[in-house]
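> build me a structure from this.
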Amino acid sequence: MNDDDRTTPAPRTRTPRTRTRRLFGTVLPALLVSGAVVGGAAFIKITSDGADRTVPTTVWAEADDAEPAKDPAGPIGRGRADTELTKKLLPVPPGYQLGPDMGEYGNDGELTGKQAVGRMKEEIGAGYPAAVRREAHREIDRMGIQGLALRTYRLKGGNGQGSLYAEVSLIALKDREAARRWYAVASQRGEGARKGPVIEGREHSSCSLEPETEMADIESMSCVAYEGDVAVVVVAQGAKPINRFTFVELVKDQLDHIASPGTYI
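Have a look, this model is predicted:
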């Protein structure tokens, strides 16, 4: 074949559909996590293709001590256990107390499936193209969210471990496959996040140290995981350096409790 017979392939162009999928793949992981956290403790900044929005960060260290839970379904201070999903929330461990309220949901609350779906879709605001919002809405609908339970924890001071404030969110999905699908997306590390500690013995878990914020003395960490048909999001703040061992133990205890809820002691 002569050189004259050769043709140069036309350059590949990105179609609107390709651009939508790329943007969707960039923003959806953070949206799934931030939508599952009903308070201000998600430390996720999303920056892509003109969409730039930051989930507000609450300095929990400035919050007053929370009042103990008064729900008769569980011992005072351990947390409620009056539904199938709240029974799977880790009872407040020794050395901890219930943390600050997360807005209207308190420090020990539960959302219906409809409320949880609405919460997640709210995270996909007008700053994103309509095609991306529709794609994200369809993905959330496919997960078959049944409900969301949350509890906040505060590590009591005075024991040399430093401050730690955490919010645990459990998302009940329609089946294990939906939980696996959620995890495959949510575990993708966001822009600027660093690899966090490993939860030993928990293959389906992933932790990240979140990007630096304006608060030079505060550090943030998050973990996502799933156990059966339950997706788990744990986010925490603490004074630098955040106590990774304490945080990892909290996450591991929560995952163990889902596998074997047991009873309140």
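> going forward, measure contacts and count neighbours with C-alpha atoms only.
Fine.
> okay, now residue 138: neighbour count?
By the criterion of other Cα atoms under 10 Å, residue 138 has 11 neighbours.
> can you verify my assumption that residue 131 contacts residue 20?
Yes: if you go by Cα atoms under 8 Å, residue 131 and residue 20 touch, sitting 6.7 Å apart.
> residue 183 in helix, strand or coil?
Assigned with DSSP: H, G, I helix; E, B strand; the rest coil, residue 183 falls in the helix class.
> if I pick it, what's in contact with it?
Applying Cα atoms under 8 Å, 6 or more residues apart in numbering to residue 183 gives the contacts 204, 224-226, 231.
> return the distance of it relative to residue 33.
10 Å (Cα to Cα, to the nearest Å).
> so what sits against both of the two?
residue 224.
> quick one: buried residues of stretch 208-216?
By 16 or more other Cα atoms under 10 Å, the buried positions in stretch 208-216 come out as 208-211.
> got the residues you listed as TSV, with secondary structure and distance to residue 249 columns?
Shown next, in TSV, are these (DSSP: H, G, I helix; E, B strand; the rest coil; distance: Cα to Cα, whole Å):
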residue	secondary structure	distance to residue 249
208	strand	15
209	strand	16
210	coil	19
211	coil	22
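> among those, which two are most distant?
208 and 211 (9.1 Å; Cα to Cα).
> list the residues that contact both of these two?
Common neighbours of residue 208 and residue 211 (Cα under 8 Å, 6+ apart) are 193-194.
> packing partners of the longest helix anywhere in the chain?
If you go by DSSP state H, the chain has its longest helix at helix 16-36. Under the contact criterion of 3 or more Cα pairs under 8 Å, 6 or more residues apart in numbering; DSSP states H and E, helix 16-36 touches strand 45-48, helix 113-122, helix 130-142, helix 176-186.
> tell me which of these lies nearest to residue 260.
helix 176-186 (16.5 Å).
> tell me how far that closest one is from the chain's mean position?
13 Å (Cα atoms, centre = their mean, to the nearest Å).
> next: stretch 22-38.
For stretch 22-38, the distance to the chain centre is 9 Å (Cα atoms, centre = their mean).
> let's compare: structure for the following, please.
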Amino acid sequence: MALAGAVVAGVGFTVVTVRDADRDPGAPIWKFPKAGSAGDDKGGEHAAASARGLGGMLVPYDVDGWTRGPDLGEYGFDAELTGAQAAALRKESLRDLPRTQRKRLEKEIDKQHIKGMAMRSYLSAEGRSGSENEGTYEVSVVLAQMDRAAVRDVVTFQNDVFDALDVFREGPRIKGHEKDAKCFLPPKDTEEELDTMFCSAHIGNVLVTVTADAAKPLDTQGVAAFVREQLDRISEPGEAV
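From the prediction side, this is the model:
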């Protein structure tokens, strides 16, 4: 799981690194401006901010019981970054990779011309999917806006990495987005106490990455329903529905 986390964090799953940043006392602390952060949400101000840009595409809280999740590192539960901030954060997430791989991926990040990023964490209501393994789980979402071709390349690369590792199981399909989204699950025989599900998708020029965690067993169908809900909010050119 550590290898997968390093790979996807650097390419698209920036949230994997951000979410765990406050759990490692030795990790560098990045001090980006907090103009786009909703960590100190004041109700109406947050609603107004979320109606604009990438933040307006994210699934809102209080829909189907979704509430605020844990802080995404120092960014709070809800944040937006400029293109330059997002690129710097993604490069920082590569720090544990071998130098050759890190440099190659940094060049790829530069080619993607990322325009901005929005992140939000959620805590689910119990019993969303009605399945036997239903329960509370955390979901973290990252939306990244970049060149359309770069978005497709990133999703293809991420999926190829997971397929090549040959240890991850294919996750549930996302209804209505079978061609644009793919999810992966860890091996069944893992001794980890937590279950995780990774999903990546693209719509227009928006890259969507979702990571869900829960004590075993994870409600994978509930997560899939959330991913579908998120993707349905983004129209083809990358505008909130």
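> now the helices and strands packed on helix 16-36 of the first structure as TSV including distance to residue 92 of the first structure?
Shown next, in TSV, are these (distance: least, Cα to Cα, whole Å):
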stretch	distance to residue 92 of the first structure
strand 45-48	29
helix 113-122	23
helix 130-142	30
helix 176-186	25
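> between these, which one is nearest to residue 25 of the first structure?
Here helix 176-186 is closest among those (Cα to Cα), at 8.2 Å.
> the closest one to helix 16-36, inter-axis angle?
Angle of helix 176-186 of the first structure versus helix 16-36, following axes from the mean of the first three to the mean of the last three Cα atoms, to 10 degrees, is 100 degrees.
> please identify the buried residues of helix 176-186 of the first structure?
176, 178-180, 182-183, 185-186.
> and the counterpart of residue 112 of the second structure in the first structure, how many neighbours?
Per TM-score structural alignment, the equivalent position to residue 112 of the second structure in the first structure is residue 143. As a burial measure, residue 143 of the first structure scores 19 neighbours (other Cα under 10 Å).
> ok, now how distant is residue 143 of the first structure from residue 226 of the first structure?
Residue 143 of the first structure is 13 Å from residue 226 of the first structure, by Cα to Cα.
> same check on residue 240 of the first structure?
28 Å.
> which of the two has more neighbours?
residue 226 (25 against 13).
> grab the nearest non-local neighbour of the more buried one.
Among residues not flanking residue 226 of the first structure along the chain, residue 232 sits closest, at 5.5 Å (Cα to Cα, 6 or more residues apart in numbering).
> which helix or strand contains the one you found?
In this structure, residue 232 of the first structure sits in strand 230-239 according to DSSP states H and E.
> residue 53 of the first structure too?
strand 51-54.
> how about the helix or strand following that strand: buried residues?
Counting by DSSP H and E, the next helix or strand C-terminal to strand 51-54 of the first structure is strand 96-98. Buried residues in strand 96-98 of the first structure, counted by 16+ other Cα under 10 Å: 96-98.
> any chance of those in JSON lines, plus distance to residue 154 of the first structure?
Converted to JSON lines, those look like this (distance: Cα to Cα, whole Å):
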{"residue": "96", "distance to residue 154 of the first structure": "5"}
{"residue": "97", "distance to residue 154 of the first structure": "5"}
{"residue": "98", "distance to residue 154 of the first structure": "6"}
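> go through the residues you listed and name the one nearest residue 27 of the first structure.
residue 98 (31.5 Å).
> relative to residue 80 of the first structure, how far out is the closest one?
For residue 98 of the first structure, the distance to residue 80 of the first structure - Cα to Cα - is 11 Å.
> between the two, what contacts are shared?
Contacts common to residue 98 of the first structure and residue 80, judged by Cα under 8 Å, 6+ apart, are 69, 108.
> so who does the closest residue to residue 141 of the first structure other than its chain neighbours touch?
Nearest non-adjacent residue to residue 141 of the first structure, counting by Cα to Cα, 6+ apart: residue 117, 7.6 Å away. For residue 117 of the first structure, the contact set (Cα under 8 Å, 6+ apart) comprises 140-141, 145.
> of those, grab the buried ones for ChimeraX.
Buried members of those can be picked out in ChimeraX with the line below, counting by 16+ other Cα under 10 Å:
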select :140,145
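> just the closest of the contacts of residue 117 of the first structure to residue 73 of the first structure, please.
So of the contacts of residue 117 of the first structure, ranked by how close each gets to residue 73 of the first structure (Cα to Cα), first place is residue 145, at 24.4 Å.
> so how far is residue 186 of the first structure from the nearest residue to the closest one once chain neighbours are set aside?
Once flanking residues are discounted, residue 145 of the first structure sits nearest to residue 173: 4.5 Å by Cα to Cα, 6+ apart. Distance, residue 173 of the first structure to residue 186 of the first structure, by Cα to Cα: 14 Å.
> relative to residue 38 of the first structure, which of the helices and strands packed on helix 16-36 of the first structure is closest?
helix 113-122 (7.7 Å).
> show me which positions of the closest one end up buried.
Judged by neighbour count using 16+ other Cα under 10 Å, the buried positions of helix 113-122 of the first structure are 113, 116-117, 119-121.
> re earlier: tell me the counterpart of the residue nearest to residue 141 of the first structure in the second structure.
Residue 117 of the first structure maps onto residue 87 in the second structure, by TM-score structural alignment.
> what's the spacing between its match and residue 217 of the second structure?
Residue 87 of the second structure is 34 Å from residue 217 of the second structure, by Cα to Cα.
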